[in-house]
Structures are given as structure tokens and as C-alpha cells.
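Engineer: coords please:
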Amino acid sequence: MEWMAWTWPTAAFFAVIAILLIVFSILAIRWPETPRTGVLRIETTRGDRLFITLLGSAFINLAWLGLSDASQWWGLALSLVWAAAVFRWV
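Structural biologist: Have a look, this model is predicted:
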């Protein structure tokens, strides 16, 4: 797969996404939940909140790359704060 230019960070990214999907599938089977309404005033499940978290994290990291010269690790830290907020209040 040399033509795909796989690097360890790229492989780790996709591995983490795959692990998250597996874990959330197991959680949905083991402990089904009813949708809840948060600050956005829409009903969300765990999967919805995961999607919102991943989408928001992508935008945060892209904005960090474009607007800041600081280390990308700070963008990741901000994304983790975003994830905690989404799972807590959305």
C-alpha cells in the first residue's frame, strides 16, 4: 500500500475511529439508551454525540492548522475538551 502514503499517524487515526465505532456498537447492544435532549434542543443518542464530536473536532483541528502557528497538540487538547462538553451537555 505504498501508493496510499500511509503513515503511523494516519493509521492511528483510522484505528481510533474503528475502535470507537466498535465500542459504541457494543455499548448500544449491551446498554440501549433512549434519546435525550440537551442544550441544542434536539434528541441525541450516543452515536449522534460521537458524530457531532468527530465533526467538530475535524473543524477545530483544521482551524488550528490554518489560524495558529502553535503545536497541533493544543488543537487536539481543545478537541478533547470539545468532546467532553458534547457528551456532557448535548
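Engineer: contacts, neighbours, all on C-alpha from now
Structural biologist: OK.
Engineer: where's the most centrally placed residue in the chain, which helix or strand?
Structural biologist: The chain has Leu54 as the residue nearest its centroid, 2.9 Å off, counting by CA atoms, centre = their mean. If you go by DSSP states H and E, Leu54 is part of helix 46-67.
Engineer: here's the other one to compare against:
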Amino acid sequence: MEWMAWTWPTAVFFIIIASTLVVFTILAIKFPETPRQGVLGMETTRGDRLFITLLGSAFINLAWLGLVGAHQPYALIVCLVYAIAVFRWV
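Structural biologist: Alright, predicted model coming up:
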């Protein structure tokens, strides 16, 4: 696996994503949710909002790298605010 250049930050990232998916699966089984309509005008579930959050966070991080540079911890703060907004209003 040396060709994949695994580092601790990369491993932690994938562990967090996998853990999030497991938690959301358990939540969907224990607490079924009916879709709700938010500001986008379409019905979304928890899983939809998670996907929108992950996709948006990827774009936020790419834009941050292109515009600001290497201070990624600040981009994480922006992503957390974005995630809260998505889960609250979308």
C-alpha cells in the first residue's frame, strides 16, 4: 500500500467518513425520518443533507486552497458553519 501514500491525516479522514455513514445508518434505522422541504424547494432527508454537506465542504476546501493557501484549519471552521446551515435550513 506504499503506492497509495497513506498518511495519518488521510486515514483519519476516511475513518471519520466511514463512522459518519455508520452513525447515519443507525439513526435511519432507529429514528426513521420523513423528508422535509427546505430552502432549496426540494424534499431532503438526513442522508441527502449529509451528501450536500460533504460535497459543499469539498468545494469549500478546494476554493480555500486556491484563494487563501495552506491554512486549512480555518477552512474547517467554514465547513462546520456550512454544515450547521445545511442541516438547519436545507
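Engineer: Any chance you could compute the TM-score here?
Structural biologist: Superposed pair, TM-score by TM-score structural alignment, normalised by the length of structure 1: 0.97. Supporting alignment: 90 aligned residues with a CA RMSD of 0.8 Å.
Engineer: returning to that earlier point: please identify the buried residues of the helix holding Leu54 of structure 1?
Structural biologist: Arg46, Arg49, Leu50, Ile52, Thr53, Leu54, Gly56, Ser57, Ile60, Asn61, Trp64 (16 or more other CA atoms under 10 Å).
Engineer: From those residues, pick the one nearest Phe14 of structure 1.
Structural biologist: Among those, Leu54 lies closest to Phe14 of structure 1 (CA to CA), at 12.2 Å.
Engineer: I'd like to check which residues are in contact with that closest one.
Structural biologist: By CA atoms under 8 Å, 6 or more residues apart in numbering, the contact list for Leu54 of structure 1 is empty.
Engineer: re earlier: next structured bit after the helix holding Leu54 of structure 1?
Structural biologist: Of the helices and strands lying after helix 46-67 of structure 1 in sequence (DSSP H and E), the nearest is helix 72-89.
Engineer: on average, how far is that following helix from the matching bit in structure 2?
Structural biologist: Its matched residues in structure 2 lie on average 0.4 Å from helix 72-89 of structure 1 after superposition (mean CA distance after the TM-score superposition for structure 1).
Engineer: so how far is that helix off the chain centroid?
Structural biologist: Here the centre of helix 72-89 of structure 1 is set off from its chain's centre by 9 Å, with CA atoms, centre = their mean, to the nearest Å.
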